[in-house]
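Visitor: this one's sequence-less:
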């Protein structure tokens, strides 16, 4: 589903066919999860194909590498140009872009100077589709921020996410909601969390979560639409009295939550602040005015 015999990707300075791409099976990234990546979307907008928040995403990729001492020499503008060339070569407009920084062979627990860049793209619908999610509080917690660089988008971190989502699906839910080490609400395995209560949106404070680019976009939209939004530590008990909730992320975009642990929220999704944000977000990525979005 990710590529065909004609798909082109970028690998270490060259555009080649995906079927011709190879990697070293002794890669430190493959064995130890030591690498960094991004998830980015491009949209067919009113003004042509545009990569949403391209600068912010590639800056975060560079920051992730720096935080875990992976040497990475590409400039942000160079990465943006590679991404646009990749879309053109694959004749794609609405697409998901995945840059991956990975390391060469090294079986020691030290960083290596042998570092590579792969960038690929494929057509991908919203990660959770358009349905409202049935979620559960996970038995898996987000890691202690003193044990990992939580603000870095590192490949190995996502073992934690795979375990949480897999557990939720086995239990009959769509997705997991993870807590931090202190028992406060953190985030979903691959998306940030917002809760609505009495006309205000709340989202978990930084520290135990990935500071998502879509999360920041949502907060900016709220300020433009005069929707009060606050960062705070959210107790699990507060979920029961909330009016609504939603997830946000590049892959998921904005997706409403129907229930948590089989307890539905008070508001119908289409009457919620999240639905308003969802519509404004769609307008922003397509470069349409959202002045008609009224709360």
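Guide: Received the coordinates, thanks. Quick caveat: nothing in here was measured; it's all calculated off a predicted structure. Numbering: from 1, shown residues only.
Visitor: can we go C-alpha only for contacts and neighbour counts from here?
Guide: Will do.
Visitor: do a quick rundown of the helices in the stretch 151-295 of the chain.
Guide: Along the stretch 151-295 of the chain, counting by DSSP state H, counting those that start in this stretch, helices occupy 158-170, 213-224, 273-285.
Visitor: residue 69 and residue 113 touch, don't they?
Guide: No: Residue 69 is not in contact with residue 113 according to C-alpha atoms under 8 Å; the separation is 9.6 Å.
Visitor: one step back: deepest of the helices of the stretch 151-295 of the chain, which one?
Guide: helix 273-285 (a mean of 20; mean count of other C-alpha atoms under 10 Å).
Visitor: for that helix, name the packing helices and strands.
Guide: Applying 3 or more C-alpha pairs under 8 Å, 6 or more residues apart in numbering; DSSP states H and E, we find helix 273-285 packed against helix 213-224, strand 244-249, strand 253-260.
Visitor: now with 10 Å, please.
Guide: strand 40-45, strand 192-197, strand 200-204, helix 213-224, strand 244-249, strand 253-260 (3 or more C-alpha pairs under 10 Å, 6 or more residues apart in numbering; DSSP states H and E).
Visitor: quick check: angle from the longest one to strand 40-45?
Guide: Calculated by axes from the mean of the first three to the mean of the last three C-alpha atoms, to 10 degrees, helix 213-224 forms an angle of 50 degrees with strand 40-45.
Visitor: state the distance from the residue lying farthest from the centre of the chain to residue 32.
Guide: Distance to the chain centre peaks in the chain at residue 108, reaching 29.9 Å (criterion: C-alpha atoms, centre = their mean). According to C-alpha to C-alpha, to the nearest Å, residue 108 stands 10 Å off from residue 32.
Visitor: how about the helices of the stretch 1-150 of the chain, start to end?
Guide: 28-32, 54-67, 76-89.
Visitor: among those helices, which is nearest residue 195?
Guide: Within these, the stretch nearest residue 195 is helix 54-67; the backing value is 24.8 Å (C-alpha to C-alpha).
Visitor: one more structure, for comparison:
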């Protein structure tokens, strides 16, 4: 996939530059050790204008991720929001995926840096996992022990774990992986959270071993509006496979149904599931077809 061309501009440390002309320092701590923080944000073309969905929440989380691992974050978030919209305008993007990245100065030690830079880029990108229901496998890889890192921080190096899991799943003929936590309970997908449906209720893994997804929180908010009960709890693999249906959610993924887990087929039709209801409600929300934000 081509993410930029000769006309693409990106935002770097307060200025707009041609993407193809930018360079990075080969001695950067982020390059060598994966010590960087990032966000994935979506912009949607609505009947009002191009809107970046929950942009404040994403920049709040970016700042929090940096603070947790001691990466400097000296930027004004309101200014970053303003420049993100400017970036979309300069690149003539209406529907887009936006990637802010905070990366560190040259540093070959294992000590947190004194200085950092910020880059924001954007490109056209459809649904990350496509639009059909997914064949998913339980991955042999686990999410990191929460005592080994800050799992709630969206840090670049954490995604080595995700790359291993997704690559392994696809090599086995699956669309995506589902990782367990250190106790062999359901955690999350490599780049998305999971909900399961059972007897008219939704269940999702409790926070602590997973990333606190912004889309995950939006699903819970929508369920409150739609009077759908959501229970956050520890979910075993047995419970996962006995569910009526299941779906992944995330900024890149949006809402997508799961057809199978390993060799288990969910028998409930997707269109009859709570997940399908949430999928429609989420699309209406991000496209501002229904003004849920008055409530949420």
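Guide: Nice, I can see it. Please read these numbers as outputs of a predicted model, since none were measured by experiment.
Visitor: TM-score of the superposed pair?
Guide: Here the TM-score for the pair of chains, by TM-score structural alignment, normalised by the length of structure 1, is 0.97; 291 aligned residues with a C-alpha RMSD of 0.9 Å.
Visitor: just to revisit the earlier point, distance to residue 92 of structure 1 added to the helices of the stretch 151-295 of structure 1, as JSON lines?
Guide: Putting those into JSON lines (distance: least, C-alpha to C-alpha, whole Å) gives the following:
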{"stretch": "helix 158-170", "distance to residue 92 of structure 1": "27"}
{"stretch": "helix 213-224", "distance to residue 92 of structure 1": "22"}
{"stretch": "helix 273-285", "distance to residue 92 of structure 1": "16"}
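Visitor: to residue 182 of structure 1, which of the ones you listed lies closest?
Guide: Nearest to residue 182 of structure 1, of the helices of the stretch 151-295 of structure 1 and by C-alpha to C-alpha, is helix 158-170 at 16.8 Å.
Visitor: average distance between that closest one and structure 2?
Guide: Aligned to structure 2 and superposed, helix 158-170 of structure 1 gives a mean residue distance of 0.4 Å (mean C-alpha distance after the TM-score superposition for structure 1).
Visitor: can you spell out which helices and strands pack onto that helix?
Guide: strand 133-141, strand 175-179.
Visitor: figure out which of the helices of the stretch 151-295 of structure 1 is closest to residue 37 of structure 1.
Guide: Going by C-alpha to C-alpha, the one of the helices of the stretch 151-295 of structure 1 nearest residue 37 of structure 1 is helix 158-170, 11.0 Å.
Visitor: so how far is the closest one off the chain centroid?
Guide: Offset of helix 158-170 of structure 1 from its chain centre (C-alpha atoms, centre = their mean, to the nearest Å): 15 Å.
Visitor: go on, stretch 225-242 of structure 1?
Guide: 21 Å.
Visitor: repeat that for stretch 77-94 of structure 1.
Guide: 19 Å.
Visitor: same question for stretch 253-262 of structure 1.
Guide: Centre to centre, stretch against its chain (C-alpha atoms, centre = their mean), the figure for stretch 253-262 of structure 1 is 16 Å.
Visitor: residue 283 of structure 1 against residue 291, yeah?
Guide: Yes: assessed by C-alpha atoms under 10 Å, residue 283 of structure 1 is found in contact with residue 291 at 9.5 Å.
Visitor: show me what contacts the nearest residue to residue 291 of structure 2 once chain neighbours are set aside?
Guide: Spatially, and ignoring its direct neighbours in sequence, residue 291 of structure 2 is nearest to residue 285 (6.8 Å; C-alpha to C-alpha, 6 or more residues apart in numbering). Each residue near residue 285 of structure 2 by C-alpha atoms under 10 Å, 6 or more residues apart in numbering is listed here: 53, 218, 222, 279, 291, 292, 293.
Visitor: one more: residue 175 of structure 2?
Guide: 129, 130, 133, 134, 135, 136, 137, 166, 167, 169, 258.
Visitor: so how far is residue 73 of structure 2 from the residue lying closest to the last one once chain neighbours are set aside?
Guide: If the residues on either side of it in the chain are set aside, residue 258 of structure 2 comes closest to residue 134, at 4.6 Å by C-alpha to C-alpha, 6+ apart. Separation of residue 134 of structure 2 from residue 73 of structure 2 (C-alpha to C-alpha) stands at 38 Å.
Visitor: now do residue 128 of structure 2
Guide: 29 Å.
Visitor: okay, the two: which has more neighbours?
Guide: residue 73 (18 against 13; other C-alpha atoms under 10 Å).
Visitor: number of nearby residues for residue 273 of structure 2?
Guide: 19.
Visitor: surely it and residue 257 touch.
Guide: Yes: in this structure, residue 273 of structure 2 is within contact of residue 257 by C-alpha under 10 Å, at 9.2 Å.
Visitor: shared neighbours of those two, which are they?
Guide: Residues touching both residue 273 of structure 2 and residue 257 (C-alpha under 10 Å, 6+ apart): 245, 246, 247, 279.
Visitor: wait, which of those residues is closest to residue 29 of structure 2?
Guide: After measuring those against residue 29 of structure 2 - C-alpha to C-alpha - the closest member comes out as residue 247, at 36.2 Å.
Visitor: measure that closest one to residue 216 of structure 2 for me?
Guide: Taken as C-alpha to C-alpha, the span from residue 247 of structure 2 to residue 216 of structure 2 is 11 Å.
Visitor: kindly report the same for residue 54 of structure 2.
Guide: Applying C-alpha to C-alpha to residue 54 of structure 2 and residue 216 of structure 2 gives a distance of 12 Å.
Visitor: same deal with residue 198 of structure 2?
Guide: Taking C-alpha to C-alpha, one finds residue 198 of structure 2 at 18 Å from residue 216 of structure 2.
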